[in-house]
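Participant: Task: produce atomic coordinates for the following.
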Amino acid sequence: MPNVFDYLDWRGDLSIKNDAFNDVDALILSRLSYFPFDDIVSADINDKITIKNASENFFATDLNNDKILWEGDAELLKACAESERFKNMKLSGYVNIVEREKQMQFSAVVIEIADNCRYISYRGTDNTLVGWQEDFNMYYMFPLPSQQTALKYLEQAAKSLNGTFILGGHSKGGNLAVYASIFCNPEIRKRIDGVYNHDGPGFDKEVIEQNSYKSMISKIHTYVPQSSIFGMMFEHAEEYTIVKSTQKGFLQHDIYSWEIKRNHFETLNTMTNTSAFFDHTLTELVSDMDEQQRKAFIEGVFSLLENTEDKTFNEIAENWKSNSGKIFKSLKNMDNKTRSLIISTLLNLIRCAKNNFSDINPLLKKNRKNKDNK
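Facilitator: Reported below is the predicted structural model:
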């Protein structure tokens, strides 16, 4: 089925000036922040390089191929660099921060779409343990360090650059884009033309009830695949578009599985029961724990993973035999209180999953949007 690469084949010969910016363009630009542009794109927001030149520099050495996170990313960058639509867009202000002490993973890049219009692309979660722990920290911490950094990044960009902005990101990056847009000062908010959240988590009720959030709702564009798990975490006050994916379950988080119809997404009317199942199960599990218990559980689980001395999930998976022994040994050596909390929470997760397994037909009561009806 058609995906972003088919879109680039069909629309890549037309510049933004000749054919207006659309939802699929936003998805592609959200994905560009996943590239490890270290030493290629300057941290200086005024020192720009075209996507074409950045791509040439990136692929000048085979070493960079090992840094690519997701299958399809290399092809996407090359396709953008060869297309009339994207090749002359300019990149600047690239930052990539991973701070274990703060439990923060943050990366972003400014993309100049046209004169006086820039897309700030926030990277989602990479495969580092730090990045994943920060995601789970959402269950007891607000704001996250990466959310605060995303806001500062927008404020600095707005101070240095004239014109308007579009914010966007995939996964956690989408959440960061929304956060920055609703917590920036009103003068900056007026300069934001749109916010794109591609399968990123929402927020708790206290946030979505704020006036600044409500004032941005009409500009927030949220997209989730039909069996979304990550994008259904927490609450969405804005309407969201359900995108048809060729994958199943967790793998629908992969944007290359999202189906495209000409210059927009192939959409559906409802989520699947799988999405409802995970949504209800996680909600029930969290409701059974207070904030301190959530914090202790998350820190306990990630301390077990850190004891493997691997820094990414890929490394843990590659060394799974030796790491399994290390994890069980670390669990055995934990203090009784933490060990009991981890075991009891995992058992409670199984119980919640069992309770929801046969009770997922009442589909989500959240807002839905199908652009095919427009």
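Participant: CA atoms for contacts and neighbours, from now on please.
Facilitator: Fine.
Participant: Look up how far Ile343 lies from the residue nearest to Ile192 when sequence neighbours are not counted.
Facilitator: Once flanking residues are discounted, Ile192 sits nearest to Phe165: 4.8 Å by Cα to Cα, 6 or more residues apart in numbering. Distance, Phe165 to Ile343, by Cα to Cα, to the nearest Å: 46 Å.
Participant: more neighbours, these two?
Facilitator: Phe165 (27 against 13; other Cα atoms under 10 Å).
Participant: How about the secondary structure of that one?
Facilitator: At Phe165, secondary structure determined by DSSP: H, G, I helix; E, B strand; the rest coil is strand.
Participant: let's see this one next to it:
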Amino acid sequence: MGNIVSYIQENQRTFAESPFNPVDSLVFSTLCYFNYEACGLVDPSSPERVLLHDVLALADWRTLTCASWLEDAKDTRAFLHVLMASRRFRGVELAFYANERSDAVEKQFSATTFVVPGRVAAQAEGAPYEGRACGMRAGRDEFACLAFRGTDGSFAGWKEDFNLCFKEVIPSQRAAAAYLSGVASAVEGPLVACGHSKGGNLAEFAALVVDEGAYARLAGVYNHDGPSFLDDPSPRIHDGRFATLLHKTVPESSAFGMILERRPDYRVVQSSALSVFQHEPFSWQVDGDDFVYQDALNRAAVFFDEALDAWLRGKTPAERERFIDTIYELFASTEASTWAEFQEGLFANTRRLLGSGTKLDAETKSFIWKTLGSLGGILKDETVRRFRPSPSTWLARRREAYDRKGRRQ
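Facilitator: The predicted structure follows:
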């Protein structure tokens, strides 16, 4: 077993020789975290294609990966090295790079289209490209993989994630739908949508609401540990074709990807990391051309998911909005705009954060503590329910202890 780094290193078959698979979708979902505008080769306003290999060869890697989880991940440099040497990814081109952020409307959106030479296996029954490779240019067999970026390190990005708990649609979801529609109108051939974290939610949302023409060309939708939806974005979510298109994967201790998830059609991937650190794609276990799966989430993940879901369902959208907005305003009062900046001045920012909290009016402070208290109460009840033995189990344990005591005497 390995991860996506060892997968790239060992799988030297081209996409023409071995079609696109779920592990490839996680690779592209990771590649879309790169700051392509920083290398000077990618113009966000231009549809011109640039070889991924050229970007990796000419860009400063520190600049390329800054302000994302890749900046500190221990496998990042190995990931870049194997990509540089990869026969499979050597011919991949990127285009239609978009990177938008707005604190005013609480929006953080980025997406990259990867033009892949080769084949994508049609995933949906009756898909128009089933059984044949399709060209986006005359004489070329290729498809477009649209990768949506997950949350960056900005407060605006995290705030938009939290807004999913009370808003039916957030700005980056609208941008994702427009992006998919726009790319579909600019290229021909099959399409794949993918993303990690919030990017997985964006890929799924865009596929659900895009026009019928673009939807008919989709050959796969990959949501890697991204949250679900407060309400169903469209009736397509219940269609058999969409169920066949969608591949949702979560690590065994997933927390983020299970938020608002009500459907059972996800697969659980084994991870080499612990707890919340399993969210990092480099920790996901790979065997051959697919992930290493297990039957269910870990008990702790199921416990947290059920407790959080009960808390969310127990609060009105207005209560959730008020709580999230208040907490966000407290962090914003520190004058840091990213989590990295907050950590750089951790002591001073924490003191300022607590100081701002004490200046809140009594009603707001009471509301915050009651909200946190209700979550704590649910966690406590879930702990008791899940780990306290049933009366029959307790009686059996008592009898066993009594028997052991009698034997010792």
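Participant: re the thing from before, so the residue nearest to Ile192 of structure 1 sits right up against Ala114, yeah?
Facilitator: No - using Cα atoms under 8 Å, Phe165 of structure 1 is not in contact with Ala114, being 10.7 Å away.
Participant: Can you show me the helices along the stretch 151-300 of structure 1?
Facilitator: For the stretch 151-300 of structure 1, applying DSSP state H, counting those that start in this stretch gives helices covering 172-183, 186-189, 205-208, 211-216, 273-287, 291-306.
Participant: Go through these and pick out the most buried.
Facilitator: Here the criterion is mean neighbour count by mean count of other Cα atoms under 10 Å, and of the helices of the stretch 151-300 of structure 1 the winner is helix 172-183, at a mean of 27.
Participant: average gap between that helix and structure 2?
Facilitator: Here the mean offset of helix 172-183 of structure 1 against structure 2 after fitting is 0.4 Å, by mean Cα distance after the TM-score superposition for structure 1.
Participant: counterpart of that helix in structure 2, which residues?
Facilitator: Using TM-score structural alignment, the residues of structure 2 aligned to helix 172-183 of structure 1 are 198-209.
Participant: likewise stretch 246-253 of structure 1?
Facilitator: With TM-score structural alignment as the criterion, stretch 246-253 of structure 1 aligns to 272-279.
Participant: Can you get me the start-to-end distance on that stretch?
Facilitator: Termini of stretch 272-279 of structure 2 sit 11 Å apart (Cα to Cα).
Participant: Next, the buried residues of it.
Facilitator: Residues Ala273, Gln278, His279 are the ones in stretch 272-279 of structure 2 that count as buried (16 or more other Cα atoms under 10 Å).
Participant: Which member of those is positioned nearest Pro233 of structure 2?
Facilitator: Nearest to Pro233 of structure 2 among the buried residues of stretch 272-279 of structure 2, counting by Cα to Cα, is His279 at 24.8 Å.
Participant: Which residues lie in contact with the residue nearest to Ile192 of structure 1 in this structure?
Facilitator: Cys117, Arg118, Tyr119, Ile120, Arg191, Ile192, Asp193, Gly194 (Cα atoms under 8 Å, 6 or more residues apart in numbering).
Participant: mind listing which of these are in strands?
Facilitator: Cross-referencing those against strands under DSSP state E gives Cys117, Arg118, Tyr119, Ile120, Ile192, Asp193, Gly194.
Participant: Which residue in structure 2 aligns with the fifth one?
Facilitator: Read that as Ile192 of structure 1. Aligned partner of Ile192 of structure 1 by TM-score structural alignment: Leu218.
Participant: how many neighbours does its match have?
Facilitator: Neighbour number of Leu218 of structure 2 under other Cα under 10 Å is 25.
Participant: That one: what's it in contact with?
Facilitator: Neighbouring residues of Leu218 of structure 2 by Cα under 8 Å, 6+ apart: Ala127, Pro190, Leu191, Val192, Ala193, Ala207, Leu245.
Participant: Closest to the centroid, which residue in structure 1?
Facilitator: Ser171 (1.7 Å; Cα atoms, centre = their mean).
Participant: how far away is the nearest residue to it once chain neighbours are set aside from Arg189 of structure 1?
Facilitator: The shortest distance from Ser171 of structure 1 to any non-neighbouring residue, by Cα to Cα, 6+ apart, is to Gly200 (3.9 Å). Distance from Gly200 of structure 1 to Arg189 of structure 1, counting by Cα to Cα: 20 Å.
Participant: Kindly report the same for Val207 of structure 1.
Facilitator: 16 Å.
Participant: just Thr338 of structure 1 next, same as before
Facilitator: For Thr338 of structure 1, the distance to Arg189 of structure 1 - Cα to Cα - is 43 Å.
Participant: cool, and Glu259 of structure 1?
Facilitator: 31 Å.
Participant: try Glu112 of structure 1
Facilitator: For Glu112 of structure 1, the distance to Arg189 of structure 1 - Cα to Cα - is 18 Å.
Participant: same check, this time on Met216 of structure 1
Facilitator: Going from Met216 of structure 1 to Arg189 of structure 1 by Cα to Cα gives 8 Å.
Participant: next one: Phe277 of structure 1
Facilitator: Counting by Cα to Cα, the gap from Phe277 of structure 1 to Arg189 of structure 1 is 36 Å.
Participant: Also Thr270 of structure 1?
Facilitator: 32 Å.
Participant: cool, Ala158 of structure 1 as well?
Facilitator: Separation of Ala158 of structure 1 from Arg189 of structure 1 (Cα to Cα) stands at 10 Å.
Participant: what's the answer for Ala150 of structure 1, then?
Facilitator: For Ala150 of structure 1, the distance to Arg189 of structure 1 - Cα to Cα - is 14 Å.
Participant: Leu76 of structure 1 too?
Facilitator: Following Cα to Cα, the distance that separates Leu76 of structure 1 from Arg189 of structure 1 is 31 Å.
Participant: isn't Gln173 of structure 2 right next to Ala206, touching?
Facilitator: Yes - counting by Cα under 8 Å, Ala206 is a contact partner of Gln173 of structure 2 at 6.9 Å.
Participant: All the strands of the stretch 51-200 of structure 2, residue numbers only.
Facilitator: Counting by DSSP state E, counting those that start in this stretch, one finds strands in the stretch 51-200 of structure 2 at the ranges 93-102, 107-120, 142-148, 191-196.
Participant: For those strands, give me CSV that also has distance to Asn349 of structure 2.
Facilitator: Converted to CSV, the strands of the stretch 51-200 of structure 2 look like this (distance: least, Cα to Cα, whole Å):
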stretch, distance to Asn349 of structure 2
strand 93-102, 23
strand 107-120, 23
strand 142-148, 32
strand 191-196, 30
